[in-house]
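J.: One predicted model, sequence on top.
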Amino acid sequence: MWQPLRRALYRFYAGRLHAQLRDMAMPRHVAMVMDGNRRWARQMGFDDPRIGHRYGAEHLDEVLGWCAEAGIRHVTVFLASADNMRKRDPDEVDHLMQMIETVVAQRLSRQTSLWQLHLAGRLEVLPDSTRHALKLAQEETRSRNAEFHLTVAIGYDGREEIVSAVRCLLEEEARSGATLDDVAQRLSADAIAAYLYTGGQPDPDLVIRTSGERRMSGFLLWQAAYSELHFCDVYWPGFRKIDFMRALRSYASRQRRFGA
């Protein structure tokens, strides 16, 4: 009795949210911290919380569909930090990497996928098979005339990214014969940004983090300097379309100041 009523109320509320968003400004680029996979699995009663990683990886496909429907052409997702790779239980890391290989990389490689894949992070810290699967998917999607761009942050640390960008800039300048004083005189935020993992892409307008955590965890520290932040209490596999639309509504209702 209650389930049909709940579904009807959900559809009504989703329709209302969709109508509210119709004339609102949408973000060009949304970044998401996909947090809470294991906690969701425990909440759902699974004996092995690692199964949450599979549900989380599969859910990404659905969320990308919502982004495409909303006309959001740039999405960045945080799959695993450099600290995750170093500090978590090796069996859990192996399980997560398998999900990335068999779900994320394979689905993005399909000809029906709308998304061109970009990678951000220290790929050398990944297992060989995961690194190969992601690079293959990146190569296969590169030839597409894609309007939608997905950046996967994996083996990622925002501080390491900035250090790497500065190092690459200095090395390039040194190869051209510039002195350190020359570099110091010309150094600018735009010059550093060009060497970030995300160089050439727009900064995120909106960052969404699921699971109720209210912190960035080193995610896009440079790029998200002026982003609007939205923290959602649901775990990633349970992140519903109405949760996504609420985040978009919250974004559209804010007056962006860009540091002013």
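T.: Great, that's in hand.

J.: C-alpha only now, for contacts and for neighbours.
T.: OK.

J.: Please, where are all the helices along the stretch 1-150 of the chain?
T.: 2-21, 37-43, 51-69, 82-87, 90-99, 106-109, 128-142 (DSSP state H, counting those that start in this stretch).

J.: right, so of those helices, which gets closest to residue 223?
T.: helix 82-87 (17.9 Å; CA to CA).

J.: Going by neighbour count, which residues of that closest one are buried?
T.: Across helix 82-87, burial judged by 16 or more other CA atoms under 10 Å covers 82, 84, 85.

J.: Just the closest of the residues you listed to residue 144, please.
T.: For these, the closest approach to residue 144 (CA to CA) belongs to residue 82, at 29.6 Å.

J.: let's bring in a second one:
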Amino acid sequence: MAEGEILDMAATSLGVPAAPRHVALIMDGNGRWAAARGLPRFEGHRRGVEALRRAVRAAIDLEISYLTVYSFSAENWSRPREEVQSLLGLLHRFIRNDLAELHANNVRVRVIGARDDLAPEIADLLKEAEQVTEANTGLTLVVAFNYGARQEIAAAARALAQMVAEGRLSPQEIDADAISAQLDTADIPDPDVIIRTSGEQRLSNFLLWQAAYAEFVFLPILWPDFDRAAMVAALEEYAHRERRFGRVEAPRSAKTAS
């Protein structure tokens, strides 16, 4: 039986959507993967890029609309300079080597995160990826780069405060929708499920506002070992969740009887 059929069957039996519209990934464990094998951390990051390619291809095959990946956090700049340079080099190679394939597969690339202080070559690279793929209508690959959720929310608060100061907005008009409209993800639906590898069970400053009603799936494997089977397993677990969004649902037996 195909993976998509398994997801559809699990979902149908529970009355939940067959597949999530938006999947977010916290790609954790590259360093530990390398250390466990006596390899340099860079090799773990390199293998992590290979896992990212597998995740994108799986998302395309499973007809997921949005895939958000936490590629580089605002806090990652505090890592050793050599490691930061290695990560930036991998980003450069990923876009240079994979952009053509992404474009050919109708993938649209979006980048979220602060860009004001990025080196011009990095900012230009991210802009190029967006511009080349902006008309594509398939999977939207959202790359969270130099991203921090607290920083994102603070920036939204500053923007709203500026609007109030200029008389374009009253304090009474500031609600959840107003805040959401000022976030990097204003035109992107909130994630249905957030998957984190490595066994850690925290968000690490990732999509804090957007994750209000997301389901969480924590996998014990390290990110370089993530593959299609791991993606399918996580989505099968998601398919067995009941998403009530604060509401009280009727007992399943009653729903079945009706």
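T.: Here it is on my side, so go on. Note that the structure is predicted; figures quoted are calculated from it, not measured.

J.: rewinding a little: would TSV of the helices of the stretch 1-150 of structure 1 with distance to residue 75 of structure 1 be doable?
T.: Formatted as TSV, these follow (distance: least, CA to CA, whole Å):
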stretch	distance to residue 75 of structure 1
helix 2-21	19
helix 37-43	19
helix 51-69	8
helix 82-87	20
helix 90-99	20
helix 106-109	13
helix 128-142	15
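
J.: Quick one: closest of those helices to residue 213 of structure 1.
T.: Among the helices of the stretch 1-150 of structure 1, the nearest to residue 213 of structure 1 by CA to CA is helix 37-43 (12.2 Å).

J.: if you line the two up, which stretch of structure 2 does the closest one fall on?
T.: Mapped onto structure 2 using TM-score structural alignment, helix 37-43 of structure 1 spans residues 30-36.

J.: quick one: buried residues of that stretch?
T.: By 16+ other CA under 10 Å, the buried positions in stretch 30-36 of structure 2 come out as 30, 31, 32, 33, 34.

J.: what sits up against that stretch?
T.: 40, 41, 42, 43, 44, 45, 47, 48, 222, 223, 224 (CA atoms under 8 Å, 6 or more residues apart in numbering).

J.: which one of those residues has the most neighbours?
T.: For the contacts of stretch 30-36 of structure 2, the largest number of neighbours (other CA atoms under 10 Å) sits with residue 223, at 28 neighbours.

J.: Return the distance of the aligned partner of that one in structure 1 relative to residue 16 of structure 1.
T.: Counting by TM-score structural alignment, residue 223 of structure 2 corresponds to residue 236 in structure 1. Distance of residue 236 of structure 1 to residue 16 of structure 1, given as CA to CA, to the nearest Å: 23 Å.

J.: now do residue 181 of structure 1
T.: Applying CA to CA, the value for residue 181 of structure 1 to residue 16 of structure 1 is 59 Å.

J.: ok, those two, which is more surrounded?
T.: residue 16 (12 against 9).

J.: ok, now which ones touch that one?
T.: So residue 16 of structure 1 contacts nothing (CA under 8 Å, 6+ apart).

J.: 10 Å instead, please
T.: The contact partners of residue 16 of structure 1, by CA atoms under 10 Å, 6 or more residues apart in numbering, come to 10, 242.

J.: And it, how far from residue 232 of structure 1?
T.: Per CA to CA, residue 16 of structure 1 is found 20 Å from residue 232 of structure 1.

J.: And the strands in the stretch 51-200 of structure 2, which stretches?
T.: In the stretch 51-200 of structure 2, the strands defined using DSSP state E, counting those that start in this stretch lie at 66-73, 108-112, 140-147, 193-196.

J.: give me the stretch of structure 1 that the second one matches.
T.: Pointing back at strand 108-112 of structure 2 there. Aligning strand 108-112 of structure 2 against structure 1 (TM-score structural alignment) gives residues 116-120.

J.: average offset between that stretch and structure 2?
T.: Once fitted to structure 2, stretch 116-120 of structure 1 is off its aligned match by 1.0 Å on average (mean CA distance after the TM-score superposition for structure 1).

J.: In structure 2, what sits opposite residue 224 of structure 1 in the alignment?
T.: For residue 224 of structure 1, the aligned position in structure 2 is occupied by residue 211, per TM-score structural alignment.

J.: what about that match, how many neighbours?
T.: A count of neighbours around residue 211 of structure 2, defined by other CA under 10 Å, yields 17.

J.: Just to check, it is in contact with residue 195?
T.: No - judged on CA atoms under 10 Å, residue 211 of structure 2 makes no contact with residue 195 at a distance of 11.5 Å.

J.: who touches both of those two?
T.: With contacts defined as CA under 10 Å, 6+ apart, the residues shared by residue 211 of structure 2 and residue 195 are 24, 203.
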